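Participant: generate coordinates for the sequence data below:
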Amino acid sequence: MLWQLTQMLWVGGLWLLHIGLLPVLGRIGLAPLLIDEITGMLNALMVGFAAACLIFQVLVLVQAEGLASLWRDIRGQLLLVAMLACAMYFAVRIGWPDTARWQLFSYLVLGFSGLLLVLQPVPGWGGRVRQAHP
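Facilitator: This next block holds a predicted model:
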């Protein structure tokens, strides 16, 4: 249950921000520089939140499947790719702040790895769909 909750928060929040909120800011008549500032701040906050959720999901996966699952399991590999994308986002943001394309690239890598992670079974369930008890 915690796996799904954290996954919904960071993957859903990431895509909602990128597809829903940020395009609307341009349509409501705000100044372009203000929109750029808001976009940069919200993207950084969302990537930081995603990194915290990813750490939690790594802990859940390791507890349920063992440490080797980080390299052998597709869920672990996707979590590692997503964490690398978070690290790359902040490294580019801090080291080369004028390269917005690389920030967008790492943001999209994070988003697509999250979408692929959503398609994977929850750790500890063995790929089965859990049924509710009457």
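
Participant: every contact and neighbour count from this point should use C-alpha atoms.
Facilitator: Fine.

Participant: how close does residue 88 get to residue 94?
Facilitator: 10 Å (CA to CA, to the nearest Å).

Participant: which of these two has more residues huddled nearby?
Facilitator: The residue with more neighbours, out of residue 88 and residue 94, is residue 88; 18 against 10, by other CA atoms under 10 Å.

Participant: my read: that one touches residue 106, true?
Facilitator: Yes: contact status for residue 88 versus residue 106: in contact at 6.4 Å, counting by CA atoms under 8 Å.

Participant: on the three-state scheme, the residue nearest to residue 83 when sequence neighbours are not counted is what?
Facilitator: Excluding the flanking residues, the one nearest residue 83 by CA to CA, 6 or more residues apart in numbering is residue 51, at 6.3 Å. Put simply, residue 51 is helix when judged by DSSP: H, G, I helix; E, B strand; the rest coil.

Participant: please give me the structure for this one as well, since I'd like to look at both together:
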Amino acid sequence: MLWQLTQMLWVGGLWLLHIGLLPVLRRIGLAPLLIDEIAGMLDALMVAFAAVCVVFQALVLVQAEGLGCLWRDIRGQLLLVALNACAMYFAVRFGWPEAVRWQVFSFLVLGFSGLVLVLQPVPGLSGRVREAHP
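Facilitator: Modelled structure (predicted):
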């Protein structure tokens, strides 16, 4: 259950920010510079939050499946891709701030790896049906 909650928070938050919040701010007529400033601040906060959630999910995966699953399992590989996308986002943001396209690219890699991760089974329940305990 912690896996699904954490996943919903970071993947849903990333997509809600760019599909829900920012278009609404543009629609209500805020100044474009203000929207860009809000987007930049919220992007950084969401990527940092996603990094924390990805680390937490990796710990849950390792506890359920073992340490080797980070490299052999698709869920572990997707978590590593997401964590690297977070690191790349902040490396570009602080090391090369005028390269906005690389920030957007790493944000998209993070978002799409989260979407693919949503389609994967929950650790500990993969391949078997959960039995009801009275």
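
Participant: what does the residue nearest to residue 83 of structure 1 align to in structure 2?
Facilitator: In structure 2, the residue paired with residue 51 of structure 1 is residue 51, using TM-score structural alignment.

Participant: list the contacts for that match?
Facilitator: Going by CA atoms under 8 Å, 6 or more residues apart in numbering, residue 51 of structure 2 touches 82, 83, 86.

Participant: distance of it relative to residue 89 of structure 2?
Facilitator: Counting by CA to CA, the gap between residue 51 of structure 2 and residue 89 of structure 2 amounts to 11 Å.

Participant: with residue 125 of structure 2 instead?
Facilitator: Applying CA to CA to residue 125 of structure 2 and residue 89 of structure 2 gives a distance of 32 Å.

Participant: re the thing from before, among the contacts of residue 51 of structure 2, which are located in helices?
Facilitator: Here DSSP state H is the test, and the contacts of residue 51 of structure 2 give 82, 83, 86 as lying in helices.

Participant: could you export the residues you listed as TSV, including distance to residue 130 of structure 2 and neighbour count?
Facilitator: Output for these, formatted as TSV (distance: CA to CA, whole Å; neighbours: other CA atoms under 10 Å):
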residue	distance to residue 130 of structure 2	neighbour count
82	28	27
83	30	22
86	34	25
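
Participant: circling back to that earlier point, between residue 125 and residue 89 of structure 2, who's got more neighbours?
Facilitator: For residue 125 of structure 2 and residue 89, the more surrounded residue by other CA under 10 Å is residue 89, and the numbers stand at 25 against 10.

Participant: surely that one and residue 107 touch.
Facilitator: Yes: the pair residue 89 of structure 2 / residue 107 is scored as a contact, 6.8 Å apart, by CA under 8 Å.

Participant: common neighbours of these two, please.
Facilitator: residue 47.

Participant: the helix or strand residue 45 of structure 2 falls within vs structure 1, average distance?
Facilitator: Element membership for residue 45 of structure 2, per DSSP states H and E: helix 32-65. Following superposition, helix 32-65 of structure 2 is found to deviate from structure 1 by 0.4 Å on average (mean CA distance after the TM-score superposition for structure 1).
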